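J.: What follows is a predicted structure for the sequence shown.
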Amino acid sequence: MSEYKHGAFAKESPTSVLTVINTTANISFVVGTAPINLIDEKNVNKLYRLANYEDAVKNFGFDPDYDQYTLSEAIDVFFTKYQVAPVYFVNVLDPAKHKKAAMAETNPQINGQVILSQKGAIKSSVAVNVDKDTKKLDVDYSLGFNKDNLLVVTALDGGSIKPEDKLIVTYDVLDASKVKASDIIGGIDAAGVYSGIQLAQKAYPKFNEVLGSLIAPGWSQDITVTNALLATAKNLNNVFKANAIVDMDTSKIKTYTDAVSIKQKSGLTSEFLNLCFGDLYLDEQKYNHSTMLCALKQYIAGINDSIPNKNPSNKSYYINGFKLNGQDLDLDRSQAQYLNANGIIVARNGTNGWRSWGNRTACFPGDTDVKNYDIALRDMGNWLMNTLVVFIDQMVDEQIDRPLILRIEESEQRWLDGLVGSGKLISGRVLFLKDKNPLSELLAGNIYFKLLWTSGPTASSITNEIEFNVHELNKVFGEETV
């Protein structure tokens, strides 16, 4: 009998579709591992443009074991926490290679079903027997996953499985531990097929979108993966610039001060590199720092008219803990500043909660060019160059004449004036210089324009000086201050 109720009641259900902020700047590319057995076992080394949470889960599945399935972590961070899109995903976990045999299970049916005990079951590997009689899929039984991602064998009406039969099930399960750094890095084979990180090169020709950030959460602690991300990011399609956001390898770090020497020994000093330190936590759930920073950067661009002139430092993380190798890492301001001064990004807790803390790229302090070491200026420089490439591409192969020069010059200047007018730039100017365009270059079909731009550097420190004014004490006598 149902519970007796008397009176008016109300309840609220979760929003069925999470709205996302669509961006055209700092678009993210994520390569990693997914519980692909839940969806499509052939979704390996394929580039997907994902528009929302539902799209991501439909194509990559979801499992809360983020250590095994790094793309599930990315789904959580990008689509439920920061709610940004689009995001590009590549799964490299291959059920054909990265697997192991599970123990055969003999189970009685419960309501015509048997639930297998191990997660990661690969449907295509399942064999069901009763005694020595092999049963047929979709004739005698069907396969499907329950809410816990466990595989369920269901006896079909009209099949040969009887209610009293015990099912002997053999199967393989995914084994993410068999994925190697080389799988994440990928490459281009003799047939011209792209895999791993190299699939970032396909975002623009396939979808006409320029990437802003590349990450490999759970894998970028490997220096070979970091170097592959960096090499790809700073020369996408041989014309575009992006950033690699990576996590430091902390396995040999005993205290936060060790991070600086590790960085120096690893040669992590590129302006196209955002270097993250420590693990982020929300209660007991651990997150790779690079995932959170990458989503944050895309979110900040999204709420700023898709223009990346704002620094992610001192912006909110969806966390309540920061750890080094499982131990709480409550850095005070001076400790955080020490790492920031060496181009390392941390998380810091303050009056406004946990925040990203660090406004310098990994090239700092060795590189003293502000457009290289200031994260916001580096992002803005990348975006300006990338936008110009896409915008001017439509004018390539036009006849070189004065009207073409004026059209390009005026179009670019209008664009810059708009950025200045909206406060995204302090100034912007386009120049067509005679000494940069000699006749030999014009005859070869090459035109050169120079763009001068200025954007405000990040306010890294703000100081207020206070002084006790003794002269104001005269007011106690009713006298005017001298």
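T.: Arrived safely, thanks for sending. Numbers count the residues shown, from 1 in each chain.

J.: alpha carbons only for contacts and neighbour counts from here, please
T.: Will do.

J.: Show me how far stretch 385-404 is from its chain's centre.
T.: Averaging C-alpha positions (Cα atoms, centre = their mean, to the nearest Å) puts stretch 385-404 32 Å from its chain's average.

J.: Does residue 98 touch residue 183 like I think?
T.: No. Counting by Cα atoms under 8 Å, residue 98 does not reach residue 183; the two are 10.6 Å apart.

J.: quick one, which of those two is more surrounded?
T.: Between residue 98 and residue 183, residue 183 has the larger neighbour count (other Cα atoms under 10 Å), namely 20 against 17.

J.: So that one: helix, strand or coil?
T.: At residue 183 the chain is in helix, as set by DSSP: H, G, I helix; E, B strand; the rest coil.

J.: residues in contact with it?
T.: 92, 195-196 (Cα atoms under 8 Å, 6 or more residues apart in numbering).

J.: give the contact list for residue 447.
T.: Here residue 447 is in contact with 437, 441 (Cα under 8 Å, 6+ apart).

J.: Could you pull out the helices in the stretch 351-482 of the chain for me?
T.: 370-373, 375-392, 402-421, 439-443 (DSSP state H, counting those that start in this stretch).

J.: what comes up buried for the second one?
T.: Neighbour-count burial for helix 375-392, with 16 or more other Cα atoms under 10 Å as criterion, is recorded at 375-384, 386.

J.: Look at residue 439 and say how many residues are nearby.
T.: Using other Cα under 10 Å: residue 439 sits among 12 other residues.

J.: now the one 3 residues further on
T.: Neighbourhood size, residue 442 [other Cα under 10 Å]: 13.

J.: contacting residues for it?
T.: Taking Cα under 8 Å, 6+ apart as the test, what residue 442 contacts is residue 400.

J.: ditto for the one 10 residues further on
T.: Taking Cα under 8 Å, 6+ apart as the definition of contact, the neighbours of residue 452 are 427-431.

J.: can you redo those residues as a markdown table with distance to residue 105?
T.: Below are the contacts of residue 452 laid out as a markdown table (distance: Cα to Cα, whole Å):
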| residue | distance to residue 105 |
| --- | --- |
| 427 | 70 |
| 428 | 69 |
| 429 | 71 |
| 430 | 71 |
| 431 | 74 |
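
J.: Would you mind checking the residues you listed for buried ones?
T.: 427-430.

J.: then this one, side by side with the first:
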Amino acid sequence: MPASFLHGVEVIEVPNGPVPVTVVKSAVIGLVGTAPAWAVASPLVAAALDTPTLVSSALDAAAFGPVVRGYSIPYALTAIQAQGAGQAIVVNVFDPTIHFTAIAATAFTFNTQGTINLGHMGVSSVVVTSNPAGTTYVANTDYTLDAVNGVVTLVPAGSGGHIAPSASVLIAFRYADPSKVVDADVIGAITGGVYTGMQVFQTTYGILGFFPKILIAPGYSQDATVAAALTAMATKVRAMALIDSPPATSAAAAITNRGVVGSSFATSSSRTILCYPQETFFDMGIVPTGVTLNASGLPLTSQFNANAVAPYSQWVAGAMAAKDLAQGYWWSPSNTEVDGMLGPDVQLYASILDASSDTNNLNAAGIVTVFNAFGTGLRVWGNRSAAYPTATTPDNFISVRRTMDVIEESVELAMLQFIDQPISNALIDAILASANAFIRSLIQRGALVAGAASFNPAENPSAQIAGGQLVFDIDVMPPPPAERITFEAFIDVTLLQQLGNTSPITVAAGAVS
């Protein structure tokens, strides 16, 4: 009761009893990579550099630029959204002011339309001088620049320009070059309270109210250093890290790499999903060196329009997120059809009947692969994380590990309402009632086989309680996936006794036989 004096009556409303536990988001992908924001903005800018950006639609994805070869984010978002559902928290690490290639002063000649094609898209720091050098021309006075397409157009003398038609000039410039992005850019760091690269994922709960639960870095996670950092980040935010193999890796080599120190596959983390192999797809991406000029001197971009190879993780991530939303996070990602792929970049023998098939051997080594048989379409294939076969506990199943993550984080976040309340039997009962109501709801939905929360006095001695600490137990069992189904078939000769014992057929009156 308050200590202030009152000669009268008052009512104090005291919240008591259980509270609902809100399930954390599981179908959120954390994507770190490169984006060609220069393709939608001039002068060149970075697309939300090292900033977590929530992408929920194609409109959101457009902020990261079109699909341009060499840039990973637009390709990954296309693969994710092709699965039909799911959100992504995107972190772009490409900065055109840092990641560029410089071209020294090179001779170019204006064509009859008064334009020059520099041969690269996404240009900056353009300097145009006379040839031979001596006069430096002024942008927007002597010439104009289309930085997106890399096209220089002279300003006619009648409009104040000083460059003669069909003149030869020297041009120095820089062009955006995603190949300059290194592993350290993707991994990032925390410097002076500033988060960069994948470290930004640690800030997303404070900014968006949730963490990404499926982490990918397509094109980079095949490097062991990025793979290790992605796994470490998954541990921090209770997520799964999807790691790729290099392109054109044989099934035998992928299995061997499980034991090769320095390989991205050499891990036994229950938070790592090994995605093999890379996949072919029809690539309609813009070729950043393929701009041509039409008869009027206007730029025309060129699309690749041919089959290409890309990391499998982006499709697996999209399939996982879509399945979470459609069926639940307690469902295994395995046996989920994937759209947008043409097939693996190496030949794989897939069979559910042959234990020596490539797909079975890969799964037995803790590698998630792709399955394709007659009429099945391409499917994610494999239930287990990289913890298998080192660990055989139930949480080596991807779905079990993810279900435990959801339960643990959901309960933790719900307990904020009870933190710092006076310890009493009523508080203990309220906490137990909240947790058990949540567990019962999960059992009813099929996310758990059984489970309960309990308070054991033996785990809570008086000295510990006097220190403000309470310990509760949560015992649950998520449903493991039906990875193997066995029938025992018997040839029962006694069934031959039924031969010759057929009963006469009785035809009802009036029936036509």
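T.: Great, that's in hand. Predicted, not measured: the structure shown is a model, and the values here were computed from it.

J.: Would you mind reporting the TM-score between them?
T.: After superposition, the two chains reach a TM-score of 0.82 (TM-score structural alignment, normalised by the length of structure 1), with 436 aligned residues with a Cα RMSD of 2.8 Å.

J.: on that earlier part again, now intersect the contacts of residue 452 of structure 1 with the strands, please.
T.: 427-431 (DSSP state E).

J.: List just the nearest of the contacts of residue 183 of structure 1 to residue 154 of structure 1.
T.: residue 92 (30.2 Å; Cα to Cα).

J.: measure the closest one to residue 55 of structure 1 for me?
T.: 18 Å (Cα to Cα, to the nearest Å).

J.: out of those two, which sits in the busier spot?
T.: Between residue 92 of structure 1 and residue 55, counting by other Cα under 10 Å, residue 92 is the more crowded of the two (26 against 15).

J.: Tell me how many other residues crowd the equivalent of residue 435 of structure 1 over in structure 2.
T.: In structure 2, the residue paired with residue 435 of structure 1 according to TM-score structural alignment is residue 458. Other residues near residue 458 of structure 2 come to 8 when the count uses other Cα under 10 Å.

J.: List the contacts of residue 458 of structure 2.
T.: Contacts of residue 458 of structure 2 by Cα under 8 Å, 6+ apart: none found.

J.: mind checking how far it is from residue 53 of structure 2?
T.: Residue 458 of structure 2 is 47 Å from residue 53 of structure 2, by Cα to Cα.

J.: Also residue 126 of structure 2?
T.: For residue 126 of structure 2, the distance to residue 53 of structure 2 - Cα to Cα - is 31 Å.

J.: which one of those two has more residues nearby?
T.: Between residue 126 of structure 2 and residue 53, counting by other Cα under 10 Å, residue 53 is the more crowded of the two (23 against 18).

J.: Hmm, the more buried one is touching residue 89, no?
T.: Yes. Counting by Cα under 8 Å, residue 89 is a contact partner of residue 53 of structure 2 at 5.3 Å.

J.: what number of residues lie near the closest residue to residue 319 of structure 1 other than its chain neighbours?
T.: In space, residue 319 of structure 1 comes closest to residue 282 once its chain neighbours are excluded; the distance is 4.5 Å by Cα to Cα, 6 or more residues apart in numbering. Look at residue 282 of structure 1: counted by other Cα under 10 Å, it has 13 neighbours.

J.: One more: residue 101 of structure 1?
T.: Quick note: residue 101 of structure 1 (other Cα under 10 Å) scores 14 neighbours.

J.: now do residue 440 of structure 1
T.: 9.

J.: Over to residue 485 of structure 2?
T.: There are 5 residues near residue 485 of structure 2, going by other Cα under 10 Å.

J.: do the one 10 residues further on as well
T.: For residue 495 of structure 2, the neighbour count with other Cα under 10 Å is 8.

J.: Same check on residue 490 of structure 2?
T.: 6.

J.: need the contact list for it.
T.: Contacts of residue 490 of structure 2 (Cα under 8 Å, 6+ apart): none.

J.: Residue 190 of structure 2 -> structure 1?
T.: Checking TM-score structural alignment: residue 190 of structure 2 goes with residue 188.

J.: Would you mind confirming that that match is in contact with residue 198?
T.: Yes. Taking contacts as Cα under 8 Å, residue 188 of structure 1 lies within contact range of residue 198: 7.2 Å.

J.: Between those two, point out the one with more neighbours.
T.: More neighbours surround residue 198 than the other of residue 188 of structure 1 and residue 198, with 23 against 12 (other Cα under 10 Å).

J.: The closest residue to that one other than its chain neighbours: neighbour count?
T.: The shortest distance from residue 198 of structure 1 to any residue other than its chain neighbours is 5.5 Å, reached at residue 187 (Cα to Cα, 6+ apart). Neighbour count of residue 187 of structure 1, defined by other Cα under 10 Å: 17.

J.: Please give me every residue in contact with residue 187 of structure 1.
T.: 194-198.

J.: and the residues you listed as a markdown table, adding distance to residue 422 of structure 1 and secondary structure?
T.: Shown next, in a markdown table, are the contacts of residue 187 of structure 1 (distance: Cα to Cα, whole Å; DSSP: H, G, I helix; E, B strand; the rest coil):
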| residue | distance to residue 422 of structure 1 | secondary structure |
| --- | --- | --- |
| 194 | 40 | strand |
| 195 | 40 | strand |
| 196 | 39 | helix |
| 197 | 36 | helix |
| 198 | 36 | helix |
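
J.: I'd like these as a markdown table, with distance to residue 60 of structure 1 appended.
T.: Below are those laid out as a markdown table (distance: Cα to Cα, whole Å):
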| residue | distance to residue 60 of structure 1 |
| --- | --- |
| 194 | 19 |
| 195 | 16 |
| 196 | 15 |
| 197 | 17 |
| 198 | 19 |
